[in-house]
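Enquirer: Here is the input, now give the coordinates:
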Amino acid sequence: MPTSNKKLVLLTGATGFIGFQTLLDALKAGFRVRCAVRSEAKGETLLSKPALQPLLQADNQAPPVEIVVVPDQAAPRAFHEAIVGISYVIHIASPLPSTQPNGHLDAEANFLAPARRATLEMLEAAAITTSIERVVITSSVAAFVSPKIFMGLVRQDPQHPFTPTSRAPLMTPPFPHAGVAYVASKMASLEATETWVKETNPRFSVVNIHPSWVMGRAECADDVESLFNTTNRLVLNAIVKGEKSQYPTMMGAVVDVHDVARMQIQSLQKADIVQPGNCRSFIASTPGIYEDIPGIIRKNFAGECQDGRVTVLGEQASFPLPIDSSSTEVTFGWKFKTLEQMINDLISQYIELQ
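Expert: Modelled structure (predicted):
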């Protein structure tokens, strides 16, 4: 493991799909990580993850992973104690549609307020912490794609793809369902971040990373059930199990979880990508249509399909969502994984966990 950088990173969302992979990558890069979790139990579960064990060997100075409990990340001064001694922040935690109750949706209570307020609480805590060098926030392509386009109801002109500087008008409740509320929360959080940076001119810089639909091998998953608790569930439910998806169509834009985590960590290491007092956005996405997934599985897992370990029972329609992530690939110096690579990794893990 590299030992050239032992600076301490404050990470939220480490128990989730993207967050856990980011934790692994941060440790492999030589950082120490303080994970902000909502309860002691979540912290204990996190530290018990098999994939984490080889990286938990402490050196003579400090343990590589610390746990700090922040029960409500949107509460006043939520991070003021957790951020002491921190050099970098990676803020991933945010309300997701799958975690919210069905039925009547209080969008302000379940999405907009917690997502926006938690982001501002983190920035305000960083502003009074002189050791902070950079804050990295996980947003979404939803932050600059209107809900009608994001849901496939309206098509974006392919000649005018979404870029890191695209922005959509803010939305206000009521919202028809959780998916639209999620989009609104990402828009509001990004707008709040950019406004705060412009008005505050902090000593540190801010990077926003905007993934599309995240898939790939989930190191946080210890069994098949937990694999279904990631955003891989769309592929597994709709295509492998043949269940009717709650999304009648899906955007033809995907990204591998390892690429998102890689961007988070390299955003800390690349000092020149944004100057102190400034905020910059990067897209994490590559084209990929869900209609291609059944063929990928049948081609690369023919034996497993034949003996019944893998089934291809359904399909998932998708719509084109033109996104230009070329500036990300130029800045970071590598290409995003393809849809086929993501599906191969995912189905291989599905077979292993069975």
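Enquirer: Please make it C-alpha for all contacts and neighbour counts, starting now.
Expert: Noted.
Enquirer: Confirm that I90 sits in a helix.
Expert: No. With DSSP: H, G, I helix; E, B strand; the rest coil as the criterion, I90 is located in strand rather than a helix.
Enquirer: quick one: contacts for it?
Expert: V9, L10, L11, T12, V135, V136, I137, T138, Q264 (Cα atoms under 8 Å, 6 or more residues apart in numbering).
Enquirer: Same check on V183?
Expert: Contacts of V183 by Cα under 8 Å, 6+ apart are A142, A143, S146, P147.
Enquirer: on that earlier part again, quick one: buried ones out of the contacts of I90?
Expert: V9, L10, L11, T12, V135, V136, I137, T138, Q264 (16 or more other Cα atoms under 10 Å).
Enquirer: Can you verify my assumption that I283 contacts P322?
Expert: No. When contacts are counted by Cα atoms under 8 Å, I283 is not listed as touching P322 (12.0 Å).
Enquirer: how about stretch 97-117: buried residues?
Expert: 97, 105-108, 110-117.
Enquirer: Of the residues you listed, which belong to helices?
Expert: A107, A113, P114, A115, R116, R117 (DSSP state H).
Enquirer: Would you do the same for the sequence below? I want to compare the two.
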Amino acid sequence: MPAITSGTVLVTGANGFIGVWTVKAFLDAGFTVRAQLRSESKTAYLKKLFSSFGDKLEFAIVSDLTKDGSLDEAVTGVDAVAHTASPTNLTADDPDEQIKPAVEGTLNCLRAAAKTPSVKRFLYLSSCATVIDPSAKGPRVYDESCWNEGDVVEVETKGRGASQLSKYRASKILAERSAWKFYEEAKTKGSISWDLTVVNPPWVFGPSIQELGETYESMNASNQYFYNAIVKSKYYAALDHAWIDVRDLAHALVLAIKTPTAGGERLIVAAGAFRWQDFILTASRLSDKTHPLEGPYDPDAEHTARQNVTKAKNILGITYRSMEETTRDTLKDWEVHGWL
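Expert: Below is the predicted model of the structure:
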């Protein structure tokens, strides 16, 4: 497909942590954004936040993304779709409470795009939860060919007894697989006019610009974990994963739509590997209001789960903020809210 450097982009889940930054990134890049929200009441905050962009910001009110045909009008006339909306339910009893909304919401958005000849690129925001195998032993480097099979197996075998994280990760895996299946079948039939690009980020941290409440618990889940580790020293010490700044992720999503060679690709984007202790040490150097690191820690210990981001670098040309910059800007954000 040719480069998509202007026009209108539909952003689903536009009022979430990642969604609002994605809206901003597309507006900054000169696009018109049609922001999908679940209710009219959600528009006021975004109208005020992005008032300087005038009529470059539009809204599509769709209360149920899983309802067949609910996105047809929202997609009409757009040049690209950035599907960032995804349910996060860590209290599900039946796995289908988590899996069905993720899969059906994705497929419904794809079906709407398939009916719309103006669409040239469909961007699906997935996760490294679909890539990293949490049951793997020993150090591993993951790339775009890797799939997390373990959590789907756990959910299939244990059902309601599967862990909440397994239910969540299975929903991400099955939703992404459904997107690829839909795309490959539609492409074979010649029934779509667009390319699919999937972006897989790891843990996403950084300052918030979405509407928040009075307490830090109103933040998205990943930033709440970030806050608990840095400010309250409550964290899982053995966690070994990767991270990305939300602003870099939003920029990556813009690049994934603008870059012709990103079509048909699965792309891992990550700034680097981390343990919570790395961020705690970084924060303690920047502020005396955070909790200092306690206990032994070897900063040179080998990370067991690392991501190979060469493909995204070669295709998108993306660079990443440092851990210090992300931590500093997040601490400033918490100070503004009175949480530090």
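Enquirer: Which one's more surrounded, I283 and P322 of structure 1?
Expert: I283 (27 against 20; other Cα atoms under 10 Å).
Enquirer: Okay, that one and I209 of structure 1: tell me how far apart.
Expert: 6 Å (Cα to Cα, to the nearest Å).
Enquirer: where do the strands sit along structure 1?
Expert: Per DSSP state E, structure 1 carries strands over the ranges 8-12, 32-37, 65-69, 88-91, 134-138, 205-211, 213-215, 250-251, 253-256, 279-284, 286-287, 318-319.
Enquirer: which helices and strands sit right next to the first one?
Expert: Read it as strand 8-12 of structure 1. helix 17-28, strand 32-37, strand 88-91 (3 or more Cα pairs under 8 Å, 6 or more residues apart in numbering; DSSP states H and E).
Enquirer: Show me the contact partners of that strand.
Expert: By Cα under 8 Å, 6+ apart, strand 8-12 of structure 1 touches 19, 23, 31-37, 82-83, 85-93.
Enquirer: what's the angle from it to strand 134-138?
Expert: With axes from the mean of the first three to the mean of the last three Cα atoms, to 10 degrees applied, the angle from strand 8-12 of structure 1 to strand 134-138 works out at 20 degrees.
Enquirer: Can you lay out the buried residues of stretch 97-117 of structure 1 as a markdown table showing distance to C220 of structure 1?
Expert: Converted to a markdown table, the buried residues of stretch 97-117 of structure 1 look like this (distance: Cα to Cα, whole Å):
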| residue | distance to C220 of structure 1 |
| --- | --- |
| P97 | 19 |
| L105 | 29 |
| D106 | 30 |
| A107 | 29 |
| E108 | 30 |
| N110 | 25 |
| F111 | 24 |
| L112 | 27 |
| A113 | 28 |
| P114 | 24 |
| A115 | 23 |
| R116 | 26 |
| R117 | 27 |
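Enquirer: which two from those residues end up farthest apart in space?
Expert: L105 and R117 (18.6 Å; Cα to Cα).
Enquirer: what's the residue nearest to the spatial centre of structure 2 in contact with, if anything?
Expert: Nearest to the geometric centre of structure 2 sits L125, at 5.4 Å (Cα atoms, centre = their mean). When contacts are counted by Cα under 8 Å, 6+ apart, L125 of structure 2 touches A82, H83, T84, V198, V199, N200.
Enquirer: Buried ones among the residues you listed?
Expert: A82, H83, T84, V198, V199, N200.
Enquirer: And the residues you listed, which is closest to S166 of structure 2?
Expert: Out of those, the member with the shortest distance to S166 of structure 2 (by Cα to Cα) is N200, at 17.4 Å.
Enquirer: what's the matching residue for P294 of structure 1 over in structure 2?
Expert: By TM-score structural alignment, P294 of structure 1 lines up with I280 in structure 2.
Enquirer: measure that match to I230 of structure 2 for me?
Expert: I280 of structure 2 is 5 Å from I230 of structure 2, by Cα to Cα.
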